[in-house]
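S.K.: the sequence isn't on hand, but the structure is:
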């Protein structure tokens, strides 16, 4: 029998490793003056958040800590009844991405001999996904989620269980779990805002005791998934719009809210909250955080159990 781990490592190199190469390339382009950020329509009323940690630290250096809670400042918000903390999921709450989430389930379904053909094909398609994602993440997700086309609606629960158990749960950042628990105790509504599929992140939301989830939804027809997304994909400006909707519906002032993200796609959401926190960021978001004085934190996974 062919072991799964080498196959998984190869796919991880394509889906995750290419992201690292992409980040380094962006950094070099920025330094050479050749890099131009992707423009976005001005759909969101934004403000520049110049918040600095109460400890005196700024975003000039990353802020690792045995207790990440030390860097989350909620001073002045204890008396506020209606407040929320908005979290991106992939890369922020978990060391995950939507491509490897699908891969972790798909390899379980395939016969060993089929994997020999499918895995190299999948690795090549990851390169295409990377290119599309670079130019426009919503387009990438609309293309990628066609991978789920034809699956039965009844299979969603079993698929979510496999992906959460084998992929998401072992990759939850311990700092994220600790901070979410603390903020819940302080009266914050916990809201996950993600481009992942709703039924795949449902077990994660339940484990974290999240109050609400904004996620991508696949249209269902005749008992099967079409692969087409319902409505707008939760990324970029759409994330900010959903955050604004939540605040409006719950009578919240976004100045009393916190935001956590890891990529440039989270920027519109981070720009409209009172206190923005950047977690394990990509090169573009890191550069912006440095300029604006946003705390940049490095969250880590819990040590593996022997």
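M.R.: Right, received. Where do you want to start? The structure presented is a predicted model; accordingly, all values stated were derived computationally and were not measured.
S.K.: for the rest of this, base every contact and every neighbour count on C-alpha atoms.
M.R.: Noted.
S.K.: tell me how many other residues surround residue 250.
M.R.: 11 (other C-alpha atoms under 10 Å).
S.K.: now it. Nearest residue, chain neighbours left out?
M.R.: Take residue 250 and drop its neighbours on the chain: the residue closest to it by C-alpha to C-alpha, 6 or more residues apart in numbering is residue 82, 7.4 Å away.
S.K.: in three-state terms, label the one you found for me.
M.R.: The three-state label given to residue 82 by DSSP: H, G, I helix; E, B strand; the rest coil is coil.
S.K.: take the one below as the second:
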């Protein structure tokens, strides 16, 4: 008897699965609760000045991670668990996406998170959804401490490359049977690579593409 080939739901996290950006929401939680507010304030000023220069999203993403320089990895892992409990209690998961993913899981479709965020704050979400994998930005560590350097960034086109590399581990896998969920125009490369793309209408540019291509638009209750 032939084994059933796996199917996947490649799911963006920030503003798609969740109503917030994990980078900013968790960052604020961590640095405030650990009494490092001055580090966060200096970071905000630096990022604002950088944004005003007009640099691209990939550069901003890599610059963001300087915030975590010299922070112990274990401390971040522990804080992420409590942060996620509060996030879940506050109803910050998008009901439409969460319900769809759980329904797909019942049909044998496994969730794969695809995010420019980093593994420490994605790990509780991974456990919550019992994900098959997490494709994300990877940070450099030394002696159990984050260095503030990005080892691998997962922004824009890099997401599709990572998805293709992931399914390459399943010989004969056909992305036409897979699902994709995104909220930003930068998610188009992944969404157009799968057979069942769905869009959260947050970005007008992406919503326009969805209408033109006949992609599903998942609307959630307003909050």
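M.R.: Yes, it's here. The structure presented is a predicted model; accordingly, all values stated were derived computationally and were not measured.
S.K.: which residue in structure 2 aligns with the residue nearest to residue 250 of structure 1?
M.R.: By TM-score structural alignment, residue 82 of structure 1 lines up with residue 6 in structure 2.
S.K.: count the residues that sit near that match.
M.R.: Residue 6 of structure 2: 14 surrounding residues under other C-alpha under 10 Å.
S.K.: same question for residue 114 of structure 2.
M.R.: Neighbours of residue 114 of structure 2 (other C-alpha under 10 Å): 29.
S.K.: how much space separates the residue nearest to residue 97 of structure 1 when sequence neighbours are not counted from residue 125 of structure 1?
M.R.: Counting by C-alpha to C-alpha, 6+ apart, the nearest residue to residue 97 of structure 1 once its immediate chain neighbours are dropped is residue 90, at 5.3 Å. Residue 90 of structure 1 is 20 Å from residue 125 of structure 1, where distance means C-alpha to C-alpha, to the nearest Å.
S.K.: which one's more surrounded, the two?
M.R.: The neighbour comparison of residue 90 of structure 1 against residue 125 (other C-alpha under 10 Å) goes to residue 90, with 22 against 14.
S.K.: which residue is nearest the centroid of structure 1?
M.R.: Computing the C-alpha centroid of structure 1 and ranking residues by C-alpha atoms, centre = their mean puts residue 90 first, at 2.8 Å.
S.K.: do you know how far that one is from residue 151 of structure 1?
M.R.: Taking C-alpha to C-alpha, one finds residue 90 of structure 1 at 23 Å from residue 151 of structure 1.
S.K.: related to what we said a few turns ago, tell me how far the residue nearest to residue 250 of structure 1 lies from residue 243 of structure 1.
M.R.: 14 Å.
S.K.: and residue 84 of structure 1, by the same measure?
M.R.: With C-alpha to C-alpha as the criterion, residue 84 of structure 1 and residue 243 of structure 1 are 10 Å apart.
S.K.: next one: residue 135 of structure 1
M.R.: For residue 135 of structure 1 relative to residue 243 of structure 1 (C-alpha to C-alpha), the value is 24 Å.
S.K.: ok, those two, which is more surrounded?
M.R.: Taking residue 135 of structure 1 and residue 243 together and counting by other C-alpha under 10 Å, residue 243 has the greater number of neighbours (27 against 11).
S.K.: name the SS class of the more buried one, please.
M.R.: Quick answer, by three-state DSSP: residue 243 of structure 1 is helix.
S.K.: look up the closest residue to it, ignoring the ones flanking it.
M.R.: residue 269 (7.0 Å).
S.K.: which residue lines up with that neighbour in structure 2?
M.R.: In structure 2, residue 269 of structure 1 lands on residue 190 (TM-score structural alignment).
S.K.: repeat that for residue 154 of structure 1.
M.R.: That one, residue 154 of structure 1, aligns with residue 74 by TM-score structural alignment.
S.K.: for residue 80 of structure 2, see how far away its match is.
M.R.: Counting by C-alpha to C-alpha, the gap from residue 74 of structure 2 to residue 80 of structure 2 is 10 Å.
S.K.: these two - which one has more neighbours?
M.R.: residue 80 (22 against 13).
S.K.: just to be sure, the more buried one is in a helix?
M.R.: Yes: judged by three-state DSSP, residue 80 of structure 2 forms part of a helix.
S.K.: tell me who's in contact with it.
M.R.: When contacts are counted by C-alpha atoms under 8 Å, 6 or more residues apart in numbering, residue 80 of structure 2 is found next to 26, 120-121, 123-124.
S.K.: looking at these, which are in helices?
M.R.: Judged by DSSP state H, the subset of those located in helices is 26, 120-121, 123-124.
S.K.: of those residues, closest to residue 134 of structure 2?
M.R.: Nearest to residue 134 of structure 2 out of these is residue 123 (C-alpha to C-alpha; 8.4 Å).
S.K.: how many neighbours does the aligned partner of residue 289 of structure 1 in structure 2 have?
M.R.: By TM-score structural alignment, residue 289 of structure 1 lines up with residue 210 in structure 2. Residue 210 of structure 2: 22 surrounding residues under other C-alpha under 10 Å.
S.K.: now residue 210 of structure 2: how far from residue 216 of structure 2?
M.R.: 7 Å.
S.K.: identify the contacts common to the two.
M.R.: In contact with both residue 210 of structure 2 and residue 216: residue 199, using C-alpha under 8 Å, 6+ apart.
S.K.: quick one, what contacts the nearest residue to the match of residue 154 of structure 1 once chain neighbours are set aside?
M.R.: Spatial nearest neighbour of residue 74 of structure 2, excluding adjacent residues (C-alpha to C-alpha, 6+ apart): residue 144 at 7.3 Å. Taking C-alpha under 8 Å, 6+ apart, we find residue 144 of structure 2 in contact with 72-74.
S.K.: translate residue 28 of structure 2 into the numbering of structure 1.
M.R.: In structure 1, residue 28 of structure 2 lands on residue 103 (TM-score structural alignment).
S.K.: mind listing what its match touches?
M.R.: Going by C-alpha under 8 Å, 6+ apart, the list of residues near residue 103 of structure 1 reads 8, 11.
S.K.: longest single helix anywhere in structure 1?
M.R.: Longest helix in structure 1, counting by DSSP H: helix 112-135.
S.K.: next helix or strand past that one?
M.R.: helix 137-144 (DSSP states H and E).
S.K.: how far out from the middle of the chain is that following helix?
M.R.: 14 Å (C-alpha atoms, centre = their mean, to the nearest Å).
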